[in-house]
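S.K.: below: sequence and its predicted model.
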Amino acid sequence: MAADDIDAFLKGLAARWQPASRKVICTSLRSYFRFRALLGDDTRRLSASLPAIANWPRRHPPKVLTDSQIEHFLHAFDRTDPVGLRDHAIARCLLDLGLRGDEATHLTLDDLDWRNGTVTLHRTKSQRVQHLPLPVQTGEALAHYLRDGRPQTDSRVLFIRHRAPFGVPLGVAAIRSAMNRAFARCALADQFCNTHVLRRSMATRLQKTGVSIKEIADVLRHRDVNTARVYAR
């Protein structure tokens, strides 16, 4: 094996592999060359020929919905139907509070403080309890769902199944499917899917109104402020 062989091999990978994958290959080759060196082979030139693979994270701004697309998306829910009321309330939580799908599934009736206008999150990714302000439009969507859409049940979980087995909390997959159906109804399924795009859209809207990166990181419950710097792009 010569340096030219390694160069040709990596160039072949470049046509079909992402930079992160090529970086793993280089790391594996370096480990192999160190192993061969322990056996007595001179692998210094081969190791030196391995390139440093550039793989800058978050090179592009996050893909988010525009204001008009958000309006179309929110109108894609049938609010004359109990399931539509539930899914619209979920969408508002994802868009207005920046909730992750898993955080939405664990919301309970006890987490809503109507008097003080706050929502308490107990099951966050960072394992920290966090209190968020409850926007008026989000509160109205939740109240409409609780008053006119939510089935009678002893469950304290906020978002539950409307079909048998009744009263069972919605899972992340069910919430993801509900949002994808809404994207399809408003002809946006070819551009967006799942729930995280709604969280990113909320963060981008905050950035456009002048909210600092630190404040966005706090709202998104990021431990590291650098994780939210992508929205500055």
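M.R.: Thanks, I have it. Quantities reported herein were computed from a predicted structural model and do not represent experimental measurements. Numbering: from 1, shown residues only.
S.K.: going forward, measure contacts between C-alpha atoms and count neighbours the same way
M.R.: OK.
S.K.: please state the offset of the longest helix along the chain from the chain centre?
M.R.: For the chain, the helix that runs over the most residues, judged by DSSP state H, is helix 19-38. Centroid separation for helix 19-38 versus its chain: 32 Å, with C-alpha atoms, centre = their mean, to the nearest Å.
S.K.: same question, stretch 77-84
M.R.: Relative to its parent chain, stretch 77-84 has a centroid offset of 25 Å by C-alpha atoms, centre = their mean.
S.K.: how long is that stretch end to end?
M.R.: With C-alpha to C-alpha, to the nearest Å as the measure, stretch 77-84 spans 5 Å from end to end.
S.K.: what are the buried residues along that stretch?
M.R.: By 16 or more other C-alpha atoms under 10 Å, the buried positions in stretch 77-84 come out as 77, 79, 82, 83, 84.
S.K.: show me what the longest helix of the chain is packed against.
M.R.: Packed against helix 19-38, as judged by 3 or more C-alpha pairs under 8 Å, 6 or more residues apart in numbering; DSSP states H and E, are the following elements: helix 3-14, helix 44-49.
S.K.: put this next to the previous one:
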Amino acid sequence: MNQKRSQQSTRPDLLATRRGLPTEPATAVDRFERYLAWERGLSNHTVRAYVTDVVSLLAHFVSECTEQDPRLHDLGIDSLRAWLSAEHERGASRTTLARRAAAVRAFTAWAHRRELLAEDPGPRLSVPGGRRRLPSVLREDQADSALRAAAAGAEQEDPVALRDHAVLELLYATGVRVSELCGLDLEHIDHEHRMLRVIGKADRQRAVPFGTPAARALARWLEVGRPELSGTASGNALLLGVRGGRLNPRSVRRIVHDAVSTVHDAGRLSPHGLRHSAATHLLEGGADLRSVQELLGHATLSTTQLYTHVTVERLKAIHERTHPRS
């Protein structure tokens, strides 16, 4: 990996720390970064987070080492625990500690496979699990109100309003991530079968269906709105910003916030919350967990189980319908 890419992928406040590492640990960081980006195909954001945590660990290891030329093979469980304890003393939350420990375990496993470590101390590193907080969720009637308001705003066929309506309909219809939505190109839409070809985490592709309301909103955007905003910077991007470039996640967050703010008692909601609302309403409508996992693009079912929830009313209905002594 060249120096320019390495600097772009690391937080500016850690560049000096990374450069200050001895040669062997510094080389290991560079190799690990290439592995994450090129072999595992992780996103830039994920690679940056992993590298940040590993640099922090190695900097602490070097500072605590009594050797003049610290060697990576001396990195053991005591060093990992000492670093994590220092992070805790600096005020890191349980969730943050769990994430950093996961990054370090990925590094030590990789280093052991590359014979940089005689044994892998990562599996012995444990931290209390952080509580997964579920995002806010709209009720079905609230989601309907937000989408109806967006549809009404698009009736004058203002290109931005048409785009915003299409954004909201697609997010709620498909439950895609905001990054996946912004990454859609024109050729990713199968209008005949009402399907999106989504490129998710680690470049995994999946097909996601959308319904008639989203299809109508998308058609009006493509017919009337997109040609008005399209320019030299548009390329094949499906959704465009006001200057003609690809729509960015920050703008999508604003679109969702503005739409939900018109709904009584809905509170604040992010695109992630709209994704969670879509998944919740699918489950409430009778979808099975495996199907929701496929639609959301989760690698494991356990992620879907943490990400979604079923209402008490649905559980009661299932019990009454299926239990012999309900």
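M.R.: Received the coordinates, thanks. Nothing here was measured: the structure is a model prediction, and the numbers come from that model.
S.K.: ok, back up a step: the helices and strands packed on helix 19-38 of the first structure: which one's closest to residue 99 of the first structure?
M.R.: Shortest distance between residue 99 of the first structure and these, using C-alpha to C-alpha, is found for helix 3-14: 36.8 Å.
S.K.: tell me what the closest one is packed against?
M.R.: Helices and strands touching helix 3-14 of the first structure, by 3+ C-alpha pairs under 8 Å, 6+ apart, are helix 19-38, helix 44-49.
S.K.: what's in contact with that helix?
M.R.: Helix 3-14 of the first structure is contacted by residues 22, 45, 46, 49, 50 when judged by C-alpha atoms under 8 Å, 6 or more residues apart in numbering.
S.K.: max pairwise distance over the residues you listed: which two?
M.R.: The largest separation in these, counting by C-alpha to C-alpha, is between 22 and 45 at 19.5 Å.
S.K.: higher neighbour count, the two?
M.R.: residue 22 (21 against 11; other C-alpha atoms under 10 Å).
S.K.: just checking, that one touches residue 52?
M.R.: No - shown here, residue 22 of the first structure and residue 52 do not form a contact pair, counting by C-alpha atoms under 8 Å, at 9.7 Å.
S.K.: please enumerate the strands of the first structure.
M.R.: 112-113, 118-121, 130-133 (DSSP state E).
S.K.: which of those strands sits closest to residue 93 of the first structure?
M.R.: strand 118-121 (10.1 Å).
S.K.: about what we covered before: tell me which of the strands of the first structure is the most buried.
M.R.: Comparing these by mean neighbour count (mean count of other C-alpha atoms under 10 Å), strand 118-121 comes out on top with a mean of 19.
S.K.: what's the mean deviation for it versus the second structure?
M.R.: By mean C-alpha distance after the TM-score superposition for the first structure, the fitted strand 118-121 of the first structure averages 1.1 Å away from its aligned residues in the second structure.
S.K.: residue range for that strand in the second structure?
M.R.: Per the alignment by TM-score structural alignment, strand 118-121 of the first structure matches residues 195-198 in the second structure.
S.K.: of the helices and strands packed on helix 19-38 of the first structure, which approaches residue 225 of the first structure most closely?
M.R.: helix 3-14 (32.3 Å).
S.K.: run a quick neighbour tally on residue 233 of the first structure.
M.R.: Neighbours of residue 233 of the first structure under the rule other C-alpha under 10 Å: 11.
S.K.: could you measure from the residue nearest to it when sequence neighbours are not counted over to residue 70 of the first structure?
M.R.: Of all residues beyond its chain neighbours, the one nearest residue 233 of the first structure is residue 61 (5.4 Å), with distances taken as C-alpha to C-alpha, 6 or more residues apart in numbering. Per C-alpha to C-alpha, residue 61 of the first structure is found 18 Å from residue 70 of the first structure.
S.K.: neighbour-wise, which of these two wins?
M.R.: Ranked by neighbour count (other C-alpha under 10 Å), residue 61 of the first structure and residue 70 place residue 70 first, with 16 against 12.
S.K.: check contacts around residue 86 of the first structure.
M.R.: The contact partners of residue 86 of the first structure, by C-alpha under 8 Å, 6+ apart, come to 142, 145, 149, 150, 159.
S.K.: how about 7 Å then?
M.R.: By C-alpha atoms under 7 Å, 6 or more residues apart in numbering, the contact list for residue 86 of the first structure reads 145, 149, 159.
S.K.: can you find the partner of it in the second structure?
M.R.: Residue pairing (TM-score structural alignment): residue 86 of the first structure is matched to residue 163 of the second structure.
S.K.: so which residue is smack in the middle of the first structure?
M.R.: residue 196 (3.1 Å; C-alpha atoms, centre = their mean).
S.K.: that one -> the second structure?
M.R.: Match for residue 196 of the first structure (TM-score structural alignment): residue 272.
S.K.: who touches its match in this structure?
M.R.: Per C-alpha under 7 Å, 6+ apart, neighbours of residue 272 of the second structure: residue 177.
S.K.: again, 10 Å this time
M.R.: By C-alpha atoms under 10 Å, 6 or more residues apart in numbering, the contact list for residue 272 of the second structure reads 134, 135, 136, 137, 171, 175, 176, 177, 178, 253, 256, 278.
S.K.: need those residues in JSON lines (columns: distance to residue 315 of the second structure).
M.R.: Listed next are the contacts of residue 272 of the second structure as JSON lines, based on distance: C-alpha to C-alpha, whole Å:
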{"residue": "134", "distance to residue 315 of the second structure": "19"}
{"residue": "135", "distance to residue 315 of the second structure": "21"}
{"residue": "136", "distance to residue 315 of the second structure": "20"}
{"residue": "137", "distance to residue 315 of the second structure": "18"}
{"residue": "171", "distance to residue 315 of the second structure": "26"}
{"residue": "175", "distance to residue 315 of the second structure": "23"}
{"residue": "176", "distance to residue 315 of the second structure": "26"}
{"residue": "177", "distance to residue 315 of the second structure": "27"}
{"residue": "178", "distance to residue 315 of the second structure": "30"}
{"residue": "253", "distance to residue 315 of the second structure": "32"}
{"residue": "256", "distance to residue 315 of the second structure": "30"}
{"residue": "278", "distance to residue 315 of the second structure": "18"}
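S.K.: of those residues, which is the nearest to residue 7 of the second structure?
M.R.: The nearest member of those to residue 7 of the second structure, counting by C-alpha to C-alpha, is residue 178 at 25.9 Å.
S.K.: so what's the residue count around the aligned residue in the first structure for the closest one?
M.R.: With the correspondence set by TM-score structural alignment, residue 178 of the second structure lines up against residue 101 in the first structure. By other C-alpha under 10 Å, the residues close to residue 101 of the first structure number 21.
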